[in-house]
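Peer 1: return atomic coordinates for the entry below.
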Amino acid sequence: MQVTSDWSTKLFGCMEDEHTCLLGALCTPCLACSLARQLGESCCVVACVPGGVFALRTKLRMQQNIEGSICDDCLTLSCCCPFALCQMARELDNAEIGRL
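Peer 2: Predicted coordinates:
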């Protein structure tokens, strides 16, 4: 698969979507569960599987042909999890893959 693009929004661009920003800030697990469902996975992936949220980011990146690596995904989520989840939600919205 050819990787061709960057994320459609910046990592810290959470104010582009206030609803998602609030959800990410006030209930990060709820946002992670919503993302799992939008990507065709169970909430158990993020709730019960160690590294599940990393797998979701990698899955989204691969589906959307976004440049990056598994290492980038792990570092981004480890250091900035709520921001990364908000970025993923905006990416799905921009691609019109299931709405929050």
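Peer 1: CA only for contacts and neighbour counts going forward, please
Peer 2: Will do.
Peer 1: helices and strands around the lengthiest helix in the chain, which ones?
Peer 2: The longest helix of the chain (DSSP state H) is helix 70-94. Helices and strands touching helix 70-94, by 3 or more CA pairs under 8 Å, 6 or more residues apart in numbering; DSSP states H and E, are helix 18-26, helix 28-38, helix 52-63.
Peer 1: now show me the structure for the sequence below, then we'll compare the two:
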Amino acid sequence: MNQSISVQPQSRVYQQDASKWSTGICHCCRTCKQCCRSVWCFPCIACRTAQRHGECLCLPLVDICSIINPIAMSLRATTRERYSIQGDFCVDCLLAVFCCPCVYCQIQREIQHRQLPITLGDLVQRK
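Peer 2: Prediction:
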């Protein structure tokens, strides 16, 4: 009797325990200087955050020219993925559209809290 057994390769998902953001979206009181900068000079805070995130310094300028703010959405989503933070893309989208400066401040606070730079290479290696 010839029996053939075939096993299909399966993907493995390695997920650490999901954590929460170190600060809320509106916790500007902790970093008043940063929040004032985001209100009075939004391009400065956005570009600096993107640079600390490991992306091109000028990338957030796309957000200034659009209604949807795709870069803020993307940076928030990759920050959540990198640090295994709870949430979903719908919330990222809503926050980026209605409170873009707060999103950039929250991302910058999270990077500062974790003290780890996020790079695109890290995300590619994980997949």
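Peer 1: can you calculate the TM-score here?
Peer 2: Overlay of the two chains. TM-score (TM-score structural alignment, normalised by the length of structure 1): 0.85; 98 aligned residues with a CA RMSD of 1.8 Å.
Peer 1: before we move on, back to that, whereabouts in structure 2 does the longest helix of structure 1 align?
Peer 2: Aligned by TM-score structural alignment, helix 70-94 of structure 1 falls on residues 89-113 of structure 2.
Peer 1: what's in contact with the matching stretch?
Peer 2: If you take CA atoms under 8 Å, 6 or more residues apart in numbering as the criterion, stretch 89-113 of structure 2 is touched by 21-28, 34-35, 38-39, 42, 45-46, 49, 52-53, 67-70, 72-73, 75-77, 79, 117-118.
Peer 1: picking up where we left off before, ok and the longest helix of structure 1 relative to helix 28-38, angle-wise?
Peer 2: Counting by axes from the mean of the first three to the mean of the last three CA atoms, to 10 degrees, helix 70-94 of structure 1 lies at 80 degrees to helix 28-38.
Peer 1: and the angle from helix 70-94 of structure 1 to helix 52-63?
Peer 2: Put simply, helix 70-94 of structure 1 runs at 70 degrees to helix 52-63, going by the same axes, to 10 degrees.
Peer 1: contacting residues around the aligned partner of Arg61 of structure 1 in structure 2?
Peer 2: Using TM-score structural alignment, the partner of Arg61 of structure 1 in structure 2 is Arg80. Shown in contact with Arg80 of structure 2 (CA under 8 Å, 6+ apart): Gln86, Gly87.
Peer 1: distance check, Arg80 of structure 2 against Ser22 of structure 2.
Peer 2: With the distance defined as CA to CA, to the nearest Å, Arg80 of structure 2 ends up 11 Å from Ser22 of structure 2.
Peer 1: can you count the residues close to Gly121 of structure 2?
Peer 2: Applying other CA atoms under 10 Å, we find 9 other residues in the vicinity of Gly121 of structure 2.
Peer 1: and it, what pairs with it in structure 1?
Peer 2: Under the alignment by TM-score structural alignment, Gly121 of structure 2 pairs with no residue in structure 1.
Peer 1: isn't there a helix covering Gly121 of structure 2?
Peer 2: Yes - applying DSSP: H, G, I helix; E, B strand; the rest coil, one finds Gly121 of structure 2 inside a helix.
Peer 1: state the distance from it to Leu75 of structure 2.
Peer 2: Gly121 of structure 2 is 14 Å from Leu75 of structure 2, by CA to CA.
Peer 1: if anything else comes up later, I'll come back, but that's it for now.
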